[in-house]
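Trainee: Have a look at this fold, sequence not included:
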């Protein structure tokens, strides 16, 4: 198995592989995001209790769920980087953390906007909200540690340790509404039970979940390509890549002229 995976530990191979997949993932993200948001925000029926204010669920729920999923991916990359000393896993920290941080912030912001008409306040030190805020601080801490050292390996090691330690917050977020008295409602989507909502609300929500997942994947892939170029800037293959792209751009300009 290691022989099969070994080529994908090479930065040049990963860079070109991500480049081939990126346009398709981006196209899928744009298409599903357009369908899901238009369906959910325009055509889905209003909730019988919350009215139209519930529609923020089509952004809040996907970003909240993916903020945890991205942190798990971050912790896995950190574990691989520490155990097998793979530099590509270390670089994945820099690619995943900013996307997860933005998703976490969006989930907190949309939750506050949703909470104002429902709870009568923008913020409560509720167990779910507080643990989600801690997740945001963990993302910020991972990024800060990654860039705090002049030596990339040292920064990646420190950031990876924080990422692995912080993973304990994920089950706290997930089960906070069950372990403590909480204003926050229970899980909207579960694996083993059908959500108690109409299909006209459920289907656009599932599409939005897929859309935000594809969007996160596209952003991580682009950031990973950028990080590879930053780390490998003096390598011959990077110089050859820049030369090829410059030649292609010049040929395109000549063709238009």
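Mentor: Here it is on my side, so go on. Keep in mind the model is a prediction, meaning the values are calculated, not measured. Residues are numbered from 1 along each chain as shown.

Trainee: going forward, measure contacts and count neighbours with C-alpha atoms only.
Mentor: OK.

Trainee: Can you identify each of the helices in this structure by residue range?
Mentor: Assigned helices in the chain, in chain order: 2-5, 11-38, 57-83, 87-119, 127-146, 152-166, 169-179, 199-231, 236-256 (criterion: DSSP state H).

Trainee: May I see those organised as a markdown table, with distance to residue 49 and mean neighbour count added?
Mentor: Shown next, in a markdown table, are the helices of the chain (distance: least, CA to CA, whole Å; neighbours: other CA atoms under 10 Å):
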| stretch | distance to residue 49 | mean neighbour count |
| --- | --- | --- |
| helix 2-5 | 52 | 7 |
| helix 11-38 | 21 | 17 |
| helix 57-83 | 14 | 21 |
| helix 87-119 | 10 | 21 |
| helix 127-146 | 22 | 20 |
| helix 152-166 | 37 | 19 |
| helix 169-179 | 21 | 16 |
| helix 199-231 | 14 | 20 |
| helix 236-256 | 56 | 12 |
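
Trainee: need the ones you listed in JSON lines with distance to residue 188, can you?
Mentor: Below are those laid out as JSON lines (distance: least, CA to CA, whole Å):
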{"stretch": "helix 2-5", "distance to residue 188": "37"}
{"stretch": "helix 11-38", "distance to residue 188": "17"}
{"stretch": "helix 57-83", "distance to residue 188": "8"}
{"stretch": "helix 87-119", "distance to residue 188": "13"}
{"stretch": "helix 127-146", "distance to residue 188": "14"}
{"stretch": "helix 152-166", "distance to residue 188": "24"}
{"stretch": "helix 169-179", "distance to residue 188": "11"}
{"stretch": "helix 199-231", "distance to residue 188": "10"}
{"stretch": "helix 236-256", "distance to residue 188": "46"}
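
Trainee: Second structure for comparison follows:
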């Protein structure tokens, strides 16, 4: 671990010295094991559904992707709120990292939803309340990431992004409840306690396994993205400090040269 200065907090706090650690390596192995097990249960052990047939297997990716997307954007909102309160670099980078990974899972949710819709509804896309609101959510957070890339002073960019990240989370409950508020081809929103009691036990297990595996994958990706963002910011800060030091050295050198020329001139005109 290295020590980094957080101006907003006025004290030294430890930061990552690399993109991985013992903890991330262990979590990575657990994630790989979980994903491999998920593939086996989703495509080998879990039976086909009586109504959806083999397409039910898409559920083991689609539903966990949706849940992780909601969690990611909620974490972005939490990080944004805390940053606006205490200007902590940690929470700013956490919000940014969570949003990036959330966009990936949101895209996966859209793609798997379209693949599920083709055999179920007869088309990949309809302007359905759930699909449309999910697409809006995806574009909204892509815009958030684009805002983070707008050139400007670091603290100003972070503050603007935090405001957007805090407000954008309002789309999450709208997406989740869209099937209840408007007419939709998508099935109604359910909670874990409202799932069909007649669903096969292995299907239940595989679904929860997918949630656990995708949850581990999300945490692992966020940890790595956070470390990369932190190190990139440190490099940027070091480069700026080096440029300032170089400019100061040039200024000192120019001043010394001017003083030397002035001295030579004075000696040349002395009687």
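Mentor: Looks like it arrived, so ask away. Predicted, not measured: the structure shown is a model, and the values here were computed from it.

Trainee: TM-score of the superposition?
Mentor: Taking TM-score structural alignment, normalised by the length of the first structure as the basis, the two superposed chains have a TM-score of 0.82; 227 aligned residues with a CA RMSD of 2.1 Å.

Trainee: what about the helices of the first structure, which gets the closest to residue 51 of the first structure?
Mentor: helix 87-119 (10.6 Å; CA to CA).

Trainee: Could you tell me where that closest one falls in the second structure?
Mentor: Aligned using TM-score structural alignment, helix 87-119 of the first structure spans residues 89-121 in the second structure.

Trainee: Now which residue in the second structure aligns to residue 130 of the first structure?
Mentor: Aligned by TM-score structural alignment, residue 130 of the first structure pairs with residue 132 of the second structure.

Trainee: what's the closest non-adjacent residue to residue 54 of the second structure?
Mentor: Excluding its sequence neighbours, the residue lying closest to residue 54 of the second structure (CA to CA, 6 or more residues apart in numbering) is residue 48, at 5.0 Å.

Trainee: State the distance from that neighbour to residue 186 of the second structure.
Mentor: Separation of residue 48 of the second structure from residue 186 of the second structure (CA to CA, to the nearest Å): 20 Å.

Trainee: Repeat that for residue 93 of the second structure.
Mentor: 35 Å.

Trainee: OK, contacts around the equivalent of residue 77 of the first structure over in the second structure?
Mentor: Using TM-score structural alignment, the equivalent of residue 77 of the first structure in the second structure is residue 79. Residue 79 of the second structure is in contact with 91, 92, 94, 95, 162, counting by CA atoms under 8 Å, 6 or more residues apart in numbering.

Trainee: And the last one, how far from residue 140 of the second structure?
Mentor: Just to be clear, that refers to residue 162 of the second structure. For residue 162 of the second structure relative to residue 140 of the second structure (CA to CA), the value is 14 Å.

Trainee: before we move on, back to that, the match of helix 87-119 of the first structure vs the first structure, average offset?
Mentor: Aligned to the first structure and superposed, stretch 89-121 of the second structure gives a mean residue distance of 0.9 Å (mean CA distance after the TM-score superposition for the first structure).

Trainee: same deal with stretch 219-226 of the second structure?
Mentor: Compared with the first structure after the fit, stretch 219-226 of the second structure shows a mean deviation of 0.5 Å (mean CA distance after the TM-score superposition for the first structure).

Trainee: what's that stretch aligned against in the first structure?
Mentor: Aligning stretch 219-226 of the second structure against the first structure (TM-score structural alignment) gives residues 217-224.

Trainee: Run through who's touching the matching stretch.
Mentor: Residues contacting stretch 217-224 of the first structure (CA under 8 Å, 6+ apart): 15, 18, 22, 25, 26, 29, 91, 92, 94, 95, 96, 99.

Trainee: now do stretch 202-214 of the first structure
Mentor: With contact meaning CA under 8 Å, 6+ apart, stretch 202-214 of the first structure is reached by 25-26, 28-33, 35-37, 39-40, 44, 57-59, 61-63, 66, 195.

Trainee: With the second structure overlaid, report how far it is off on average.
Mentor: Stretch 202-214 of the first structure sits 0.6 Å off on average (mean CA distance after the TM-score superposition for the first structure).

Trainee: repeat for stretch 14-21 of the first structure
Mentor: Compared with the second structure, stretch 14-21 of the first structure is 5.3 Å away on average (mean CA distance after the TM-score superposition for the first structure).

Trainee: What separation is there between the counterpart of residue 35 of the first structure in the second structure and residue 43 of the second structure?
Mentor: Using TM-score structural alignment as the criterion, the counterpart of residue 35 of the first structure in the second structure is residue 37. Applying CA to CA, the value for residue 37 of the second structure to residue 43 of the second structure is 10 Å.

Trainee: any shared contact partners between the two?
Mentor: Common contact partners of residue 37 of the second structure and residue 43 (CA under 8 Å, 6+ apart): none.

Trainee: Now which residue in the second structure aligns to residue 186 of the first structure?
Mentor: Using TM-score structural alignment as the criterion, residue 186 of the first structure maps onto residue 188 of the second structure.

Trainee: Appreciated, that's everything.
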